[in-house]
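Enquirer: Quick one, fold the following:
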Amino acid sequence: MDLSEQRYLSRCGKSYQLPNMTGGVAILPVSGGADSSYLAILLHQLFPAVDFRMVFTDTGTPDNPVEDPGVYETLDKLEEFLGKKVERLIPEKGLFEIIDQFGGYLPDSRSRYCTRILKKVPFEKWLQQFAGLQKYMFVGIRSDESGRVAFSLDEVETVMPFVDMGLTREDIFAGLQRTIGVPRMYEGRTRSGCTVCPFQRRAEHVYLLQRKPIEFLKGERYEKLSDNDLARWEEAIPLWKDTGSSANWLTLPKPEEGEIEGKRASRAPDLFGARIYVGAEFFMDGFPGMGEFCWHQRVVSVAPTLHHLKDQLDDRYQHLLSTSEVYQMSPDDVRRNARFAIYVIELPSAVFDPEGPKDQAFTWTQGWAYKQLRHIVSWVTRALHAEGERQSANRKVRSELSVLAEWRDNSAETLRQAKEELGAVVNSQWYRANENEREMTEEEELSYLPCPMCSL
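Expert: Here you go, the predicted model:
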């Protein structure tokens, strides 16, 4: 433990004292996420003589896992760092089996039966071993989470050390960086939990589709949609597969300068019948005398309105700042090298329909379907890759014998070989994301607020 860590613990120890737990039991639910993991580390460091009982309540089974793989990686790291086991409660039937029992009816904000059956009931059953004893449950609610609430159980006193210490999200992630590291799942997720959790943001669903398509398809199969809606959302063929070129994920176009006007990507009056706003991220870097280069880029999210897309990019930027370690960057690296782009993509209505379900539907997120999102992301990615190839094909080169000339010609050939629609980038701009956390609307808070029991 270095000197800075010792000083940090000394400050925390002076500002926080445990309740009098004589004759009681100290319980530490851990979810494999950032808050509960760092709370376990901090309390064990501050109070090594206390026998904290760590417990994790799984929502999947070994044969059919549901939690993000990063959850289990973090639990393993936590056990190794503390030299102590986390008690893992494994259900006989996981989330998807429970959904089958409910006739395929998906959980949502009005019916969180998944939490009750897979989290609350097993946890209460585990607590029965301490019947008659006062129980002190330590939960990782931070001081900057005004909208998040804890839960109450009989004979259980809920304790929130982060609130008492005044620790925020920034403090928790800094603490993880000093100890077991920020969980890898925070590349694209804002919290731990099921891969198909209905309380994820749209950008998180896009990340799931890009990085873990099998898990995305598991969720998609459980949605109930009409044949009419399903027929509207055919997936686009990737440009590399359509043209026989090599798969290249570094061909998103660099935006043009200028503002994107209008509040809604409304239908165009010509044969291009559908438009949508798309946000992308670029990580840049460079060496002295060699110029700047891009080492990471991807589509982050999509939205029918510019305002909502900007909100999503602001959220993404703030998340990157607090989890920069997962990309081997510092917050200052993110401020210096992360860039965001906004595009208006236009595609023929014969192949592209970004609107949500028109008939009665049961989906993970109200108004959005997994197949709809897969349809949108596939087509806008294809359109953006095509525009990137157009930029490359129009590149001015100094010598026809240079590698740049070869790349230019390959891009032109790729466009000639395309058999399906390519669409168009109607407008584009660089976007300077806001570092200050915004206030969510009441609708957003209801959509994204996780159940307190999901911290178990």
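Enquirer: from here on, contacts and neighbour counts on C-alpha atoms
Expert: Will do.
Enquirer: And the strands in the stretch 301-450 of the chain, which stretches?
Expert: 338-347, 424-431 (DSSP state E, counting those that start in this stretch).
Enquirer: okay, those, which one's buried deepest?
Expert: Mean neighbours per residue, mean count of other C-alpha atoms under 10 Å, is largest over the strands of the stretch 301-450 of the chain for strand 338-347, with a mean of 24.
Enquirer: who does it touch, helix- and strand-wise?
Expert: strand 274-287, strand 424-431 (3 or more C-alpha pairs under 8 Å, 6 or more residues apart in numbering; DSSP states H and E).
Enquirer: can you give me the angle that strand makes with strand 274-287?
Expert: Angular relation of strand 338-347 and strand 274-287 on a 0 to 180 degree scale: 150 degrees, by axes from the mean of the first three to the mean of the last three C-alpha atoms, to 10 degrees.
Enquirer: Next, the structure of the following sequence, for comparison with the previous one:
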Amino acid sequence: MHVLGLSGGRDSAALAVWMRDHRPDIDVRYFFTDTGKELPEVYDYLGRLEGFLGKTIEMLNPGRDFDFWLAEYGHFLPSPRTRWCTRQLKIQPFQKWLKPHLDAGVEVHSYVAIRADEPSRSGMIATHPNMHVHFPLREAGLDKASVIGLLENSGLGLPDYYRWRSRSGCTFCFYQQKIEWVRLMREHPDAFEEAKRYEKSAIEHGSPFTWTQNESLEELARPERVAEIERNHEERKAQALARRMPNSLRARITDRTVEQMLADEDSGCLVCHK
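Expert: Reported below is the predicted structural model:
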């Protein structure tokens, strides 16, 4: 049994395309673990990818949604230090899906989208003797530029949310940059308001966390604060561009390139964003 998890993001999509083109001998089962709180653009891209691959993407539903687990955790929001959302809504449904196969003696090969330019990332570690984890992008020497080129050359392109956001994942992912919260407020105001409601309830229940560090979304949404965030972001972009050594052989630096440089400076969740 061969499985490949899709996040709705760039790297896992590129891995799916690479497997189709380079390992047509393998019957890969593609899956997506649906939290029910994904960006609309993620579902759109999965539909495009499904058509491109000519195969159904299996949707793993955790059965108990974000609201259930939020109540179980005392209405405390997940955070980089307490990532219960990843564990309960991503990892456990995947493990539950595979368990009957592994226990029956089936050899499971899981393909993970870690690139060659990510030496410090290890991916999900196999915890069962019948589980084998592979990193085709790394083994093929494909870095970020190669992944983007692969998707563009295939005609599939990048997910639409990369226009305003650097990663896939839930609408209220706590790994978002503050500028991305501002953009979420503009691109999907209903999702932003839902995130505010979750945060308000969590604070009322004594949660020590807000979605973004050191301020609530109510505070972040104030016009003067939005202007400050946008100004700070432009300054960070200018600094990132200045740090990048000029190289005539390097591809032209675009605004999207600089945005991704800033995103790469921040940590992220490998399970959700790849």
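Enquirer: if we can go back for a sec, for the strands of the stretch 301-450 of the first structure, please prepare a markdown table with the additional fields distance to Glu97 of the first structure.
Expert: A markdown table is the format used below for the strands of the stretch 301-450 of the first structure (distance: least, C-alpha to C-alpha, whole Å):
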| stretch | distance to Glu97 of the first structure |
| --- | --- |
| strand 338-347 | 39 |
| strand 424-431 | 43 |
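Enquirer: From Pro100 of the second structure, how far out is the corresponding residue of the second structure for Arg142 of the first structure?
Expert: For Arg142 of the first structure, the equivalent position in the second structure is taken to be Arg115, counting by TM-score structural alignment. Distance, Arg115 of the second structure to Pro100 of the second structure, using C-alpha to C-alpha, to the nearest Å: 30 Å.
Enquirer: Between those two, tell me which one has more neighbours.
Expert: Under the criterion of other C-alpha atoms under 10 Å, the comparison of Arg115 of the second structure against Pro100 puts Arg115 first, with 24 against 11.
Enquirer: quick one, strands of the stretch 1-150 of the first structure?
Expert: Taking DSSP E, counting those that start in this stretch as the criterion, the stretch 1-150 of the first structure carries its strands at 25-29, 53-57, 87-89, 135-138.
Enquirer: tell me what the first one is packed against?
Expert: Contact partners of strand 25-29 of the first structure among helices and strands, from 3+ C-alpha pairs under 8 Å, 6+ apart: helix 34-46, strand 53-57, strand 135-138.
Enquirer: can you do 6 Å?
Expert: Here strand 25-29 of the first structure touches strand 53-57, strand 135-138, going by 3 or more C-alpha pairs under 6 Å, 6 or more residues apart in numbering; DSSP states H and E.
Enquirer: now those strands as JSON lines including distance to Ser392 of the first structure and mean neighbour count?
Expert: Conversion of those to JSON lines gives the following (distance: least, C-alpha to C-alpha, whole Å; neighbours: other C-alpha atoms under 10 Å):
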{"stretch": "strand 53-57", "distance to Ser392 of the first structure": "51", "mean neighbour count": "20"}
{"stretch": "strand 135-138", "distance to Ser392 of the first structure": "56", "mean neighbour count": "21"}
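Enquirer: Can you add distance to Glu215 of the first structure and give the ones you listed back as JSON lines?
Expert: Formatted as JSON lines, these follow (distance: least, C-alpha to C-alpha, whole Å):
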{"stretch": "strand 53-57", "distance to Glu215 of the first structure": "20"}
{"stretch": "strand 135-138", "distance to Glu215 of the first structure": "32"}
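Enquirer: Glu387 of the first structure is nearest to which of those?
Expert: Relative to Glu387 of the first structure, the nearest member of those by C-alpha to C-alpha is strand 53-57, separated by 46.6 Å.
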